[in-house]
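Peer 1: 3D model of this:
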Amino acid sequence: MKKSVKILSAVVLLVLVSAFNVNTPISGGYQIGDIAEDFSLKNIDGKMVSMADYKDAKGFIITFTCNTCPFAVMYEDRIQALNEKYAPKGYPVIAIMPNNTDVKPGDAMPEMKKRAKEKGFTFPYLMDEEQKVYPKFGATKTPHMYVLEKTKKGNVVQYIGAIDDNHKDASAVKVKYVENAVDALLNGEEVTQKETKAIGCSIKV
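Peer 2: From the prediction side, this is the model:
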């Protein structure tokens, strides 16, 4: 009996050690304060785009978005407005389409080009064709927003979540999460609301 108890205790201990092993990979993507790795993805014009291309940028507004999600469509004009307002100030928008186009043919490159032309996008619209970038960020929705601050250490994640507090009606927005984050960084202040829940469609794998 005692032997059985000792064996059981040893098994339980082993399970607990494994569960809390610091070397166990942690899923979920970047957290606030993490350094975001650069990427190199194809733009709708056929050119490869990286954050390193933006030599004078102070940071970035990264959005994972697509053509086919109704939530993403509702936010297109607001994403365009973010780029128009903040790109001249050093925080350009970079849009990344993360969906598997076999599942969502409406998000294929020809459709991305068409949509960008129709809407007059002034920011790069990149395809995460191998679906390797969005998991690093931890993006789960379209749209899913990330505000990065360029520092000597790298591009630090300073905000993750939604664009604002009303996806249905831009005129009814009370809190502009992304704008508040970027404004704080431009003023040398700490971002007060660092995370919110992204509202949108699930990324298709």
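Peer 1: all contacts plus neighbour counts: C-alpha atoms, from now on.
Peer 2: Fine.
Peer 1: next up, the contacts around Tyr30.
Peer 2: Shown in contact with Tyr30 (Cα atoms under 8 Å, 6 or more residues apart in numbering): Ala36, Lys136, Phe137, Gly138, Val157.
Peer 1: just the buried residues of the residues you listed.
Peer 2: Ala36, Phe137, Val157 (16 or more other Cα atoms under 10 Å).
Peer 1: the structure of the following sequence is requested for comparison with the preceding one:
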Amino acid sequence: MSTTIKLLTLAFVTVLSVMFTTPTNYTTDGYKIGDIAEDFSLKNIDGKKVSLSNYKDAKGFIITFTCNTCPYAVMYEDRIVALDKKYAPKGYPVIAIMPNNTSVVPGDNLQAMKQRAAEKGFTFPYLIDENQDVYPKFGATKTPHVFVLKKTGIGNIVKYIGAIDDNYKNAKAVTTKYVENAVDALINGNEVPEKETKAIGCTIKN
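Peer 2: A predicted model of the protein is given here:
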């Protein structure tokens, strides 16, 4: 085999490798640490639209992509409620967003969201990303997937991305509370100690 043919063969194999190993799901992109998150306007379970700009006194936000039907999300519901109760009074409210396509997952439709919020006593907005155009901007891929934002004069800056803590199975066995550590650091004017972790959960359905 000539050198030219070898090179062409190698190039062809390389192209095929890239084609079949590069993720095609656009949600692998999205905000990175330090990016400014765009505002959004999504329908809450009460029918009203909610935007980050509605929160005039907020110092930041705990944006949580979650849903009714994912077992991982269900295991974290009480912890999400606890985060809002602890940090909303300190200026960092939880805003939950349901990103799934409800045609694919009917159990995540708006009526089911209302029912689940009532059953669990959600103290925060539970928004539906009906057009599925918000979660790709964030780069959310799982439920749950958390983005901690800090409000500044230039916008809401992404300061943490990832999991809520290090044990989805058992809240009592958690050793590192990633979101709490991030928000505590921001409240105290410090750097977030661990800025990114791997979100563990169900894949967002589109």
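Peer 1: output the contacts of Tyr30 of structure 1 in JSON lines; the columns should cover distance to Asp165 of structure 1 and secondary structure.
Peer 2: Conversion of the contacts of Tyr30 of structure 1 to JSON lines gives the following (distance: Cα to Cα, whole Å; DSSP: H, G, I helix; E, B strand; the rest coil):
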{"residue": "Ala36", "distance to Asp165 of structure 1": "25", "secondary structure": "strand"}
{"residue": "Lys136", "distance to Asp165 of structure 1": "25", "secondary structure": "helix"}
{"residue": "Phe137", "distance to Asp165 of structure 1": "21", "secondary structure": "helix"}
{"residue": "Gly138", "distance to Asp165 of structure 1": "21", "secondary structure": "coil"}
{"residue": "Val157", "distance to Asp165 of structure 1": "20", "secondary structure": "strand"}
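Peer 1: turn these into CSV, columns for distance to Lys168 of structure 1.
Peer 2: Listed next are the contacts of Tyr30 of structure 1 as CSV, based on distance: Cα to Cα, whole Å:
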residue, distance to Lys168 of structure 1
Ala36, 30
Lys136, 28
Phe137, 25
Gly138, 24
Val157, 27
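Peer 1: now the strands for structure 1?
Peer 2: Using DSSP state E, the strands found in structure 1 span residues 35-36, 41-43, 48-49, 59-64, 93-97, 125-127, 141-142, 144-150, 155-161, 201-202.
Peer 1: on that earlier part again, list just the nearest of the contacts of Tyr30 of structure 1 to Ser27 of structure 1.
Peer 2: Nearest to Ser27 of structure 1 among the contacts of Tyr30 of structure 1 is Gly138, at 8.0 Å by Cα to Cα.
Peer 1: quick check: the closest one vs Val156 of structure 1, distance?
Peer 2: Separation of Gly138 of structure 1 from Val156 of structure 1 (Cα to Cα, to the nearest Å) stands at 15 Å.
Peer 1: distance check, the equivalent of Thr69 of structure 2 over in structure 1 against Tyr125 of structure 1.
Peer 2: Applying TM-score structural alignment, one finds that Thr69 of structure 2 aligns to Thr68 in structure 1. Distance, Thr68 of structure 1 to Tyr125 of structure 1, by Cα to Cα: 14 Å.
Peer 1: much appreciated, bye for now.
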